[in-house]
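>>> Sequence plus the predicted model coming up.
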Amino acid sequence: MATNYDDIADEYLQTKVNPIKKYSEEFTFFQALGDVRQQSVLDLACGDGYYTRAVRRQGAAPVMGIDLSPEMIRQAEAAEAAEPLGISYQVGDVAQMGAVGAFDVVTAVYLLQYAATESELQGMVNAIYANLKPGGRVVMVTGQPDLTEAHLAAQRHYEVIIEPQGPLADGVSIDTTIFVPEGAVKFTNHHWTKAAYARVFRQAGFHSVVWYPMQISAEGLALYPPEYWQPYQQYPAIAVVAGRR
């Protein structure tokens, strides 16, 4: 995992105000997640706990968050101290952690594209499977598996620059820059196709994998004119995918 989020933790928080994240990513993710009341949830790559807290507020319990970055976990624990929700956090590398429990749901927002090799991707998906109860679900946000040059061009409308470091094949490094109020946040991840995801999910033992079309909330459609959303609606750079053990 090339990006050290300890170094960019404060700046990364500013990306939460991007309209794409607020009105499409979150909306589509929670549409796919559905009702989690009284369900146990493990949030992988939880970062500062943004989604972890949101899932807990929707009635999930117990809820645990795991992230590779100690600084991100520090911020998540600070938020928990300021507003106790009963969430537990720990530092951990998903690709190597194995089982930490048996959960009804695993969530993972921007985890899988940090796998640099298919072996590492398989390790992450195996870990997800190992932490699910039989019949349990995983719901994730990841990079667009059908990424094209048109997708790259469309994101510039939203102050996001995506630069593949080679042909758009499995595992290619992608440098992303998101412009925020105080400058820019830069990080590196990797591109994976639907075929690669299908292989690793099948190998892990998942029974089904479903890709959800990106949607925009009614609030987002009301706040911004149709021409604002048009490039994104045609060429979204992110995707929501769910699987069932």
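Now that the structure is in, tell me what you want to look at.
>>> Please make it C-alpha for all contacts and neighbour counts, starting now.
Fine.
>>> who's in contact with stretch 74-92?
47-50, 52-53, 56-57, 62-70, 73 (C-alpha atoms under 8 Å, 6 or more residues apart in numbering).
>>> These in helices, which ones?
Assigned to helices by DSSP state H, the following of the contacts of stretch 74-92 qualify: 50, 52-53, 56-57, 70, 73.
>>> Show me which pair in those residues is furthest apart.
Maximum pairwise distance among the ones in helices among the contacts of stretch 74-92 (C-alpha to C-alpha): 23.7 Å, between Arg57 and Pro70.
>>> Looking at these two, which is more packed in?
Between Arg57 and Pro70, Pro70 has the larger neighbour count (other C-alpha atoms under 10 Å), namely 18 against 13.
>>> ok, now how distant is the more buried one from Ile128?
Between Pro70 and Ile128 the computed distance is 21 Å (C-alpha to C-alpha, to the nearest Å).
>>> okay, pairing it with this:
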Amino acid sequence: MKQNKYDDPTFFKAYAEMARSRGGLAAAGEWPEFQKLLPEMGGKSVLDLGCGYGWHCRYARTQGASTVVGIDISEKMLTKANELTNDDGIRYVNSAIEDMEFSNQSFDIIISSLAFHYIQSFDEACTKVYNLLKKNSTFIFSVEHPIFTSRNDQDWIYISDSSEPLYWAVDNYQYEGKRKTSFLNGEVIKYHRTLSTYINQLIKAGFRINNVVEPGPTEELICQIPEMVHENRRPMFLLIAAEKRE
């Protein structure tokens, strides 16, 4: 059964209060590096997997994308996306990534932000994405970094009786699979996989790897949110840009 926490009213309300939900791409710590990986979008067809509020979809249109499709498993996410969107060039589809149905070679660019660590089979997703892309097309995605997802307790080890982080623990890194963890005061299921698994499954599907980025927070973000300085102590995100060149 595919996970859909975001249609739970309590969970969705908590998500809506997050900085990235209120501030969009500018409030997403990984966005500056993700943006650098994006190719020219003028006249291109774009697919956004796990589109959420549609921030990336609307950005693609500002960059000249001819058509954009955003898919998400959550009806509540897509309701919000539609509220924020006034553009006939963007279409939102209610679907799990695993169940999406489009013709092969339909898209020039496929992107995904922080969705694949919720999917059990990245291998199958890579093959599907590869088939949906046209020749010489681009796949760019972000996930929570494997160092972040390795433990069920995805949090810092703190100094006793303090909110000051002492260190970030890594454990069970080589044991891939399901992690039950707490997010927004609810239990969510994520799927941990190693960095090499992400890369090798892309290669197995036929992709050429162009960039691998482990971004830290910008100085501007640290100035706005001082505690973000701790994000330089371990990677939270992994960004990969790959290319279909058959």
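Arrived safely, thanks for sending. Because the structure is a prediction, the values reported are computed rather than measured.
>>> what residue of structure 2 takes the place of Phe29 of structure 1?
When structure 2 is aligned by TM-score structural alignment, Phe29 of structure 1 is paired with Phe34.
>>> And that match, which helix or strand is it part of?
In this assignment (DSSP states H and E), Phe34 of structure 2 forms part of helix 31-37.
>>> so how far does that helix sit from its counterpart in structure 1?
Superposed on structure 1, helix 31-37 of structure 2 shows a mean distance to its aligned partners of 1.5 Å (mean C-alpha distance after the TM-score superposition for structure 1).
>>> From what I see, Ala154 of structure 1 and Trp229 are in contact.
No. In this structure, Ala154 of structure 1 is not within contact of Trp229 by C-alpha atoms under 8 Å, at 10.1 Å.
>>> quick one: the strand ranked longest in structure 1 to structure 2 mean distance?
Longest strand in structure 1, counting residues (DSSP state E): strand 132-143. Taken over the aligned residues, the distance from strand 132-143 of structure 1 to structure 2 averages 1.0 Å (mean C-alpha distance after the TM-score superposition for structure 1).
>>> Following element in sequence after that strand, please.
helix 149-155.
>>> roughly how far is that following helix from the heart of the chain?
20 Å (C-alpha atoms, centre = their mean, to the nearest Å).
>>> Which elements pack onto that helix?
strand 160-164, helix 226-234 (3 or more C-alpha pairs under 8 Å, 6 or more residues apart in numbering; DSSP states H and E).
>>> Take these and write them to CSV, including distance to Gly220 of structure 1 and mean neighbour count.
Formatted as CSV, these follow (distance: least, C-alpha to C-alpha, whole Å; neighbours: other C-alpha atoms under 10 Å):
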stretch, distance to Gly220 of structure 1, mean neighbour count
strand 160-164, 18, 19
helix 226-234, 9, 15
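>>> how about those in a markdown table, adding distance to Gly86 of structure 1?
Below are these laid out as a markdown table (distance: least, C-alpha to C-alpha, whole Å):
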| stretch | distance to Gly86 of structure 1 |
| --- | --- |
| strand 160-164 | 35 |
| helix 226-234 | 36 |
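>>> related to what we said a few turns ago, for PyMOL, write a command that selects the buried ones of the ones in helices among the contacts of stretch 74-92 of structure 1.
Buried residues within these, by 16 or more other C-alpha atoms under 10 Å, are selected in PyMOL with:
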select buried, resi 52+53+56+70+73
